[in-house]
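Undergrad: Sequence plus predicted model, see below.
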Amino acid sequence: MDEDHRIAADQLRSARWFAPDDLRSFGHRSRLMQLGYAEEEFLNRPIIGILNTWSEINSCHGHFRERAQDVKRGVQMAGGFALEMPSLSVDESFTKPTSMLYRNMLAMETEEMIRSHPFDGVVLMGGCDKTTPGLVMGAITAGVPMIYLPAGPMLRGHYAGRILGSGSDAWKFWDERRAGNISDAEWLGIQGGIARSVGTCMTMGTASTMTAITDAMGLTLPGASSIPAPDSGHQRMSSECGRRIVDMVWEGLTPDRIVTDAAVRNAAIVAMATGCSTNAVVHLIAMARRAGVDLTLDDLDALGRTTPLVANVRPSGKDYLMEDFFYAGGLRALMKQMEERLDTSCLTVTGRTLGENLDGAEVYNDDVIRPLSNPVYHEGSLAVLRGNLCPDGAVIKPAACDPKFHVHEGPALVFDSYPEMKKAVDDENLDVTPDHVMVLRNAGPLGGPGMPEWGMLPLPKALVRQGHRDMLRISDARMSGTSYGACVLHVAPESFVGGPLALLRTGDMVRMDLPARRLDMLVDEDELERRRAAWVRPEPKFERGWGWMFSRHVGQADTGCDFDYLERGHGAAAGEPDIF
């Protein structure tokens, strides 16, 4: 930006905390001096908040203690003053029933920490599945200059000469374990080899999907989402984030100038081309709505019909992992392949356009990042279904399931809870065939609660031992982005609030027609009316605390599961706090 258009030091947001010669500002300056800082270090400089989702129980972010120091180094080099603050980590691996229950908590925390503290700009450190949308949603609403620092994928897994992909291979080998084909020693070896460094899942799961979306939206440094967590380039990128956010403050480059309709569309196209997680649907809609962009399921389905899948990365791809994707050129190279389909005039955190950021990007392995003429799959990663089972929509990942299920009709096998389903699938005498349609309900935003990743229902042991590895499965839950199979997810409205899934009974015929984007139960409407009249709403899951608040304000999957009072346009803008 031209020097004449840079803001002056007295226009910094932090100046309202530190500049006045009054008692309140005396206290603010005094407390920073109490921490050992001299006035020269923080007065008349951009104050940068580093919101760090590190925790000892979040292995995806195990390197963030050190990366925060790299960010601070960059901020100091650029003449800013950095203050690190802890943020809710919402780790995916250990949080029960699901970290999705706390995504909106992180979004609220992020918004309030930024609004209530003297930050001129923020660096958001995240990566594990819900940390990306949570941080970005809150920062979009807060409105100060922000840059996202993705954790990066872990190194590829290894065991006994085989390359392992986190999540995807866990599901695959678990089925073999259940079938009696894997010994205790082999199982232990796989367990120790499947995740062997810090970083997020190295498949194109939800973590890599969401950081790629944020990258494509222009909120990261170009290609930052592809850098493996242990790579020294990740340290350099972190320092560059620190340098760049200081300049963004002087330039007044706020997220509303970046997260536009066109930028959201770019992100959706790139997501489809990567073989994205089904979770991208919920999170991208929520992020877009925070920015005032009315993104719908129908918009995503339309893009899915016309966007080829070009990233040959598991689970939608067959052969490679995120480390290979990085070596092949990473997200910049993929976007360069898709350049004709993107709006390259969009502004990014670099202060340059997306097109300028893609200059010089190359594909170094065209089997990992395929040309448009030779895609992994002719359509994008996701499809949206509608019908009398899901009038408000449901989501499936066509490229990750056996094509024979793209058109399928079979009898429903319905479970009302996860424990009921889990017990049944381990019963070797369960009356089930490969043509059955397994259904799990009461697993949505309210029913789960929090819409847990239960949607990749385990195949019944009886079928696994017969050699079957896929069948049609339907739920109002989500599934891990590392999952695969003929799984229909996010059925809306969910059964817990009386959606049609609540009316389905074991033995009812269910038909999915993926080309026609239909999902229906073949039950007479008069019979459905009788069932609807007899349906009794379940008791609330919570009587206190966060769950009580969550259950009264969370939206359905088709609207992004945000809280009604956090959506853009709800009530009067909070504005800046009264600091006097």
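TA: Cool, got the structure.

Undergrad: Please make it C-alpha for all contacts and neighbour counts, starting now.
TA: OK.

Undergrad: shouldn't residue 158 be in contact with residue 169?
TA: No. Here residue 158 lies out of contact with residue 169, judged by C-alpha atoms under 8 Å, at a distance of 10.9 Å.

Undergrad: Looking at the two, which one has more neighbours?
TA: The residue with more neighbours, out of residue 158 and residue 169 and counting by other C-alpha atoms under 10 Å, is residue 169; that gives 20 against 17.

Undergrad: Which parts of the longest strand along the chain count as buried, going by neighbours?
TA: The residue-count maximum for a strand in the chain (DSSP state E) belongs to strand 407-415. Residues 408, 409, 410, 411, 412, 413, 414, 415 are the ones in strand 407-415 that count as buried (16 or more other C-alpha atoms under 10 Å).

Undergrad: was I right about residue 77 contacting residue 243?
TA: Yes. Using C-alpha under 8 Å as the test, residue 77 is close enough to residue 243 to be in contact (6.6 Å).

Undergrad: Compare neighbour counts for those two and give me the winner.
TA: Here residue 77 and residue 243 are compared on neighbour count by other C-alpha under 10 Å; more neighbours surround residue 243, at 21 against 15.

Undergrad: sec struct for that one, please.
TA: Remark: residue 243 carries the secondary structure label helix [criterion: DSSP: H, G, I helix; E, B strand; the rest coil].

Undergrad: Surely it and residue 82 touch.
TA: No. Using C-alpha under 8 Å as the test, residue 243 is too far from residue 82 to be in contact (10.7 Å).

Undergrad: Mutual contacts of these two, please.
TA: In the contact map built from C-alpha atoms under 8 Å, 6 or more residues apart in numbering, the residues linked to both residue 243 and residue 82 are 75, 76.

Undergrad: roughly how far apart are the most centrally placed residue in the chain and residue 282?
TA: Nearest to the geometric centre of the chain sits residue 210, at 4.1 Å (C-alpha atoms, centre = their mean). When C-alpha to C-alpha, to the nearest Å is the yardstick, residue 210 and residue 282 sit 11 Å from each other.

Undergrad: next up, a second structure to put side by side with the first:
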Amino acid sequence: MTGKTDAPKPHGLGRNASNYGDRDFALYLRRSFAKSMGYSQAMLDKPVVGIADTGSDYNNCHRTAPELIEAVKRGVLAAGGLPLAFPTISICEPSLSPCSMHYRNLMALDTEAMLANQPMDAAVLVGGCDKTVPAQLMAAISSGTPSVMLVVGPMLAQSFAGERLSACTDCRRYWARYRAGEVSGERIKTLEGKLATTAGTCGVMGTASTMACIASTLGFMPLDAASAPAVHADRLRMAEEAGAQAVRLINKPVTPLSLMTQGNLDNAVRVLLSIGGSTNAVVHLAAIAGRAGLKLDLKRLDELSETTPVLVDLKPTGEGYMEDFHAAGGMQALLWEIRDLLDLDTLDLDGVTLRDRIGDGSHFVDRKIIRAREKPVSPVGGLVTLYGSLAPDGAILKRSAATESLFETEARCLVFDGLEDLANRVDDPELDVLATDILVLKNAGPRSPAGMPEAGYLPIPKKLARQGVKDMVRISDCRMSGTAFGTIVLHVAPEASVGGPLALAETGDRIRLSVKDRRIELLVAEDEMARRRALWSPAPAPARGWDRLVHEQVTQAPQGADLAFMLPPGR
């Protein structure tokens, strides 16, 4: 017998042939249609780099996507590949109802299907605004397609009337002052056109920039690509390099899954804590890890938080903006400062260790923005995990953006049954509320019709805001923007919509928050809780479509609020 050799695996346009029962015909038809777009046979013979295009007229953050894609194409062509861009769902927080988080998993589903089933050997993922980066990384891991992340980058801050402004911490700060009667209607209208004046994601350490820092730490893009402003020429050069790197991945494939080690996950958590990053990143990182068969353990996060200092002085935790972080040395300078806390043997897409990526310490660093270890913004990490009778499966508090005097609080609570109830009552002059009360919002978690919105930043009731109240303890099963601030307990699990203890909380109950003890307790007798539970019933399921699928499949916040059927077996 003669030995059989394995046939070479198809590449480029030969991959993922349509199924007509005749593979040769499928490829003949594909080449014929491709030639109708003017490609030569020489181009069609090249390896293919797919480029996920998230540009949209609804997405202000991504309005540079067209020029970034052109730069990616230059890099691909120069390296010997054929670039083919394709559209996917684009997500932008202000443009979606009920909220963008409700569609993160839809984007991940869409992107995975396109990565896995179109003919491409590698991909460049163009993302940036909040949920797009986690959705794309989730998709890349599940599809197995070697992928380079390319974020659009942060916007620049705007100088206005003697101060610098940038979305969206300053948006929230001024809106709170407007509600308190400190800023006029005319002034707030003028500010509306001054808070976001260039392309790019929010200019503070919000969710978009947090996820960019995490993606670069994980090795999906260069370290400086996490912070280069959207409008800088550097961003276009990074796009060109992303195209070249994708071609390198064709010649030496590195799967996204191979980057997702426990050491790399711990590195990502350390970075999240040291930058004073967004609470949203906890949910997104849990979802990304879940796709790789890993678990983001909230107790482990809390353990790492106690030994990880906050070193980056940016809003909402500090005073600076992302452009300052980039100019101060960016991720290389930050990682150098915490190198003893990191697994330095983790690899990036080019097989370079984190040890080599952060260099020898000869880089420039601006200590006004990136602090030295001995002079941190905070000696401990920005996030803590809470457990207790109100959150048996955990909750999150961003202590680096909270009021320390509220960390140990026991008080009466005022409960809002959902977003409509909140909107209808929070500014009622007759509302029975004191500055010492705890505000509670329920029925806004991942399974609720609200879709886990960024509503955890409950507004201070107007009657209190106008008395000068700036912060109160606020508790919910939803999220808050990474640009927000305050003593806010989020992601309470199990959520109210699945019958978690939060569903049974009532106005007048007492709640105890202890950051020191990591506890959040609903102080209601067990027999009373049993009585309330007997009366509770879940809301009916949505009738059809995406809402119905989410209702049936979405996991809780500690598991990343992913769709259960998209997780690997055993997860």
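TA: Looks like it arrived, so ask away. All values derive from a computational prediction rather than experimental measurement.

Undergrad: What would you report as the TM-score here?
TA: Remark: TM-score between the superposed chains equals 0.96 [TM-score structural alignment, normalised by the length of the second structure]; 562 aligned residues with a C-alpha RMSD of 1.8 Å.

Undergrad: ok so residue 129 of the second structure is a strand residue?
TA: No. The assignment for residue 129 of the second structure, made by three-state DSSP, is coil rather than a strand.

Undergrad: Start from the N-terminal end of the stretch 351-500 of the first structure and give the helices.
TA: In the stretch 351-500 of the first structure, the helices defined using DSSP state H, counting those that start in this stretch lie at 354-358, 418-425, 461-465.

Undergrad: neighbouring contacts of the longest one?
TA: So the one you mean is helix 418-425 of the first structure. With contacts defined as C-alpha under 8 Å, 6+ apart, helix 418-425 of the first structure is touched by 415, 430, 440, 443, 454, 458, 459, 460, 461, 462.

Undergrad: what's it aligned against in the second structure?
TA: The alignment of helix 418-425 of the first structure onto the second structure (TM-score structural alignment) covers residues 419-426.

Undergrad: Show me which parts of that stretch are buried, residue by residue.
TA: Within stretch 419-426 of the second structure, judged by 16+ other C-alpha under 10 Å, the buried ones are 419, 422, 426.

Undergrad: For the spatially closest residue to residue 322 of the first structure that is not a sequence neighbour, give me its contacts.
TA: Once flanking residues are discounted, residue 322 of the first structure sits nearest to residue 202: 5.0 Å by C-alpha to C-alpha, 6 or more residues apart in numbering. Shown here is residue 202 of the first structure, whose contacts under the criterion C-alpha under 8 Å, 6+ apart are 153, 154, 155, 156, 165, 166, 208, 321, 322, 323.

Undergrad: Same question for residue 314 of the first structure.
TA: Residues in contact with residue 314 of the first structure (C-alpha under 8 Å, 6+ apart) are 165, 168, 203, 204, 320, 321, 482.

Undergrad: Count the residues that sit near the aligned residue in the second structure for the second one.
TA: Translated: residue 168 of the first structure. When the second structure is aligned by TM-score structural alignment, residue 168 of the first structure is paired with residue 169. The tally of other residues near residue 169 of the second structure (other C-alpha under 10 Å) stands at 24.

Undergrad: Can you give me every residue that contacts residue 281 of the first structure?
TA: With contacts defined as C-alpha under 8 Å, 6+ apart, the neighbours of residue 281 of the first structure are 297, 300, 560.

Undergrad: So which of those are in helices?
TA: Counting by DSSP state H, the part of the contacts of residue 281 of the first structure found in helices is 297, 300.

Undergrad: just the strands in the first structure please.
TA: Counting by DSSP E, one finds strands in the first structure at the ranges 47-52, 81-86, 121-126, 146-150, 157-159, 162-164, 383-385, 394-396, 407-415, 437-440, 473-475, 487-488, 509-513, 518-521.

Undergrad: quick revisit: out of the contacts of residue 314 of the first structure, which are shared with the second structure?
TA: Contacts conserved in the second structure for those, using both residues aligned by TM-score structural alignment, their matches' C-alpha atoms under 8 Å: 168, 203, 204, 320, 321, 482.

Undergrad: Drop anything exposed from those.
TA: Of the members of these, the ones counted as buried by neighbours, 16+ other C-alpha under 10 Å, are 168, 203, 204, 320, 321, 482.

Undergrad: now the helices for the stretch 1-150 of the second structure?
TA: For the stretch 1-150 of the second structure, helices defined by DSSP H, counting those that start in this stretch occupy the ranges 23-35, 41-44, 65-78, 104-117, 132-143.

Undergrad: which of those is buried the deepest?
TA: With neighbours taken as mean count of other C-alpha atoms under 10 Å, the helices of the stretch 1-150 of the second structure reach their highest mean count in helix 132-143, at a mean of 27.

Undergrad: Mean distance between it and the first structure after superposition?
TA: Average distance between helix 132-143 of the second structure and its aligned residues in the first structure, after superposition and using mean C-alpha distance after the TM-score superposition for the first structure, equals 0.5 Å.

Undergrad: Next, report how far that helix is displaced from the centre of its chain.
TA: 12 Å (C-alpha atoms, centre = their mean, to the nearest Å).

Undergrad: That helix packs against which elements?
TA: helix 104-117, strand 122-127, strand 147-151, helix 207-218, helix 256-259, helix 280-291 (3 or more C-alpha pairs under 8 Å, 6 or more residues apart in numbering; DSSP states H and E).

Undergrad: Please list all residues in contact with residue 320 of the first structure.
TA: Remark: with contacts taken as C-alpha under 8 Å, 6+ apart, residue 320 of the first structure is in contact with 312, 313, 314, 368.
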